[in-house]
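> based on what follows, work out the 3D shape:
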Amino acid sequence: MYPRGKSIREGRAVYDTHIDGTDDNDDDVSITVVRSIEEFMRVVTIRSATFIAEQDCPYQEEFDGNDFSASHLVSYVGNEPAGCLRIRYFADFAKLERLAVRREFRNRQMGTKLMHAGVELCRMKGYRRIYGRSQKDLLSYYENMGWKRLEGTPEFYFSDYAYVEIVFDTEPNPKAIKLGADPYVLMRPEGRWDRPGVLDRSAQRSVDKSGTWRS
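A predicted model of the protein is given here:
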């Protein structure tokens, strides 16, 4: 259903395979969760090149006020930003949207890999149902990845394209983050719950009974 290959760094989740400082000549595909303003600007650049430049989407419709309430994934070829995906979270479903891949990287199954990474990130958060939308003429692309058209829903229109609603049903990751998890795990950077973060290391400092840090 979803591609697996050398782009999945051994021992790392599919949504956390990019390693900073990768050789620019490396031809491998990697993906990471956006965790900084600089990384988010790469998302802006990719979406601007794809949706605004190629599809004539108005700026205010592309950047719709939802970007700072979402998670974003960025894919790379070597160290070059190549694609992106936005994920938003609701009570009983997550939504994958704004899938974009730069024109020069569209022969690498980049979109499929980003969708797979997005699904896996949602599974790690415990979601069973993932929602999306497809341009009507691209529905078969998503169906080949296991998505289905949401029953009983009509096509709808925005930004000059016809869309249909789609869903992907799955099971949570057996190691999904839940209430009762180690509190240090819940403080770690998004998508890097499997290894200690800066606040884990801060716990090595001692604290007096008043709660004041001391050396």
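
> only C-alpha atoms from now on, for both contacts and neighbour counts.
Fine.

> find the residue at the geometric middle of the protein.
residue 73 (3.5 Å; C-alpha atoms, centre = their mean).

> burial of the residue nearest to that one when sequence neighbours are not counted, as a residue count?
Of all residues not flanking residue 73 in the chain, residue 33 sits nearest, at 4.6 Å (C-alpha to C-alpha, 6 or more residues apart in numbering). Residues near residue 33, counting by other C-alpha atoms under 10 Å, number 26.

> my guess is the residue nearest to the centre of the chain contacts residue 35. True?
No. Counting by C-alpha atoms under 8 Å, residue 73 does not reach residue 35; the two are 9.4 Å apart.

> on that earlier part again, list the contacts for the residue nearest to the centre of the chain?
Residues near residue 73 by C-alpha atoms under 8 Å, 6 or more residues apart in numbering: 15, 31, 32, 33, 34, 84, 85, 86, 114, 118.

> show me the residues you listed that map onto helices.
Applying DSSP state H to the contacts of residue 73, the entries found in helices are 114, 118.

> about what we covered before: that's a strand at the residue nearest to the centre of the chain, yeah?
Yes. Assessed with DSSP: H, G, I helix; E, B strand; the rest coil, residue 73 lies in a strand.

> to compare against the first, here's another:
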Amino acid sequence: MLISENITLGITFFATPLRVAQLSPVGLARAQSGLGDISMADCSKQAPLKQDCLRVVPVSGWDDLMKVMAIRSAVYMGEGGRSYLHEFDGNDHHATHILALVDDEPAGCCRIRYFGDFAKPERLAVLPKFRRGRYGKRGVPYEIASYAFSFCAKKGFRTIYGHAVEHLVSFWARFGTSPMPDGSFDIEGYRCVAMSGSLSVPNDAIHIDSGHLVLVRREGHWDEPGVLEGLEHSAGA
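Purely as a prediction, here's the structure:
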């Protein structure tokens, strides 16, 4: 279903209401499959790139982080009217940031923070021009959320937690979460619901025995040899 500008959904596990796509139901298994760069179209084989060339990647450099901040500024501050201090709350340097790109153009993002035995996806935002079509298989918001849940499971987290704007509870329920008892509360004039759910940790999830060099690989790219492994071979040559 294509986006209707008349459909208003709040989207942040979570925060200010934004206008985004109405999504089809999905299963938790789909949300937890795969990791690394999720490519909904094979960008490497398309020249010129097509409009449905969507990639979702973990941020690993300042350039991508600036793209995330630009998206959130446009969406939450520009559209939502949120203040700078409320949006940039001091937690961005303690989190993993996820970036969605359409034809290499910044399209959406989210943030994940970690607390002991659970992870908290939040601040999901999608720019207006990428809400009016189904990029990827199910749209930018779905693909970002799917990647975030998969990412947390790959890191070994078995519990997910977040805050959903009240009328978006059904969206996040499609990823296996449900409202917590006595979980309703207000943030900036919006009724929110605390939600939680279980993740199925994959067999290749990261753990203390994953390998010494695996544990120093680039975040989200644990299946790819890191630069230190190249240095190790050079030193032993």
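
> just give the TM-score of the two.
Remark: TM-score between the superposed chains equals 0.85 [TM-score structural alignment, normalised by the length of the first structure]; 201 aligned residues with a C-alpha RMSD of 2.4 Å.

> just to revisit the earlier point, residue in the second structure matching the residue nearest to the centre of the first structure?
If you follow residue 73 of the first structure across to the second structure using TM-score structural alignment, you land on residue 98.

> and the gap between its match and residue 215 of the second structure?
Residue 98 of the second structure sits 20 Å away from residue 215 of the second structure, taking C-alpha to C-alpha, to the nearest Å as the criterion.

> can you check residue 184 of the second structure too?
Residue 184 of the second structure is 38 Å from residue 215 of the second structure, by C-alpha to C-alpha.

> now do the same for the aligned residue in the first structure for residue 76 of the second structure: helix, strand or coil?
Counting by TM-score structural alignment, residue 76 of the second structure lines up with residue 51 in the first structure. Put simply, residue 51 of the first structure is helix when judged by three-state DSSP.

> quick check: residue 216 of the second structure touching residue 226?
Yes. Between residue 216 of the second structure and residue 226 there is a contact at 7.5 Å, judged by C-alpha under 8 Å.

> any idea how far the equivalent of residue 121 of the first structure over in the second structure lies from residue 103 of the second structure?
By TM-score structural alignment, residue 121 of the first structure lines up with residue 151 in the second structure. Using C-alpha to C-alpha, residue 151 of the second structure is found at 22 Å from residue 103 of the second structure.

> for residue 86 of the second structure, same thing?
31 Å.

> these two: which is more packed in?
Set residue 86 of the second structure next to residue 103 and count neighbours by other C-alpha under 10 Å: residue 103 wins out with 18 against 11.

> tally of neighbours for the spatially closest residue to residue 122 of the first structure that is not a sequence neighbour?
Spatial nearest neighbour of residue 122 of the first structure, excluding adjacent residues (C-alpha to C-alpha, 6+ apart): residue 94 at 6.8 Å. Other residues within reach of residue 94 of the first structure, judged by other C-alpha under 10 Å, total 24.

> all helices for the second structure, in order.
28-31, 62-72, 84-87, 140-154, 169-173, 227-236.

> redo those helices as TSV? Include distance to residue 51 of the second structure.
What follows is the helices of the second structure, written out as TSV (distance: least, C-alpha to C-alpha, whole Å):
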stretch	distance to residue 51 of the second structure
helix 28-31	23
helix 62-72	19
helix 84-87	30
helix 140-154	12
helix 169-173	25
helix 227-236	33
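
> most packed of these?
Of those, the one with the most neighbours on average (mean count of other C-alpha atoms under 10 Å) is helix 140-154, at a mean of 26.

> wait, which of the helices of the second structure is closest to residue 221 of the second structure?
Distance to residue 221 of the second structure, taken as C-alpha to C-alpha, is lowest for helix 140-154 among the helices of the second structure, at 10.4 Å.

> after superposing, tell me the mean distance of the closest one to the first structure.
Its aligned residues in the first structure lie a mean 0.8 Å from helix 140-154 of the second structure after superposition (mean C-alpha distance after the TM-score superposition for the first structure).

> quick one: list the elements packing against that helix.
If you count contacts as 3 or more C-alpha pairs under 8 Å, 6 or more residues apart in numbering; DSSP states H and E, helix 140-154 of the second structure packs onto helix 28-31, strand 54-58, strand 96-102, strand 105-115, strand 118-126.

> residue 83 of the second structure against residue 77, yeah?
Yes. Residue 83 of the second structure lies in contact with residue 77 (C-alpha under 8 Å); the separation is 6.1 Å.

> more crowded one of these two?
Set residue 83 of the second structure next to residue 77 and count neighbours by other C-alpha under 10 Å: residue 77 wins out with 16 against 12.

> thinking again about what came up before, trace the residue nearest to residue 73 of the first structure over to the second structure, please.
Match for residue 33 of the first structure (TM-score structural alignment): residue 58.

> how close does that match sit to residue 176 of the second structure?
Taking C-alpha to C-alpha, one finds residue 58 of the second structure at 22 Å from residue 176 of the second structure.

> return the residues in contact with the nearest residue to residue 97 of the first structure once chain neighbours are set aside.
Using C-alpha to C-alpha, 6+ apart and skipping the chain neighbours, the partner closest in space to residue 97 of the first structure is residue 86 (5.2 Å). By C-alpha under 8 Å, 6+ apart, the contact set of residue 86 of the first structure is 67, 70, 71, 72, 73, 96, 97, 98, 99.
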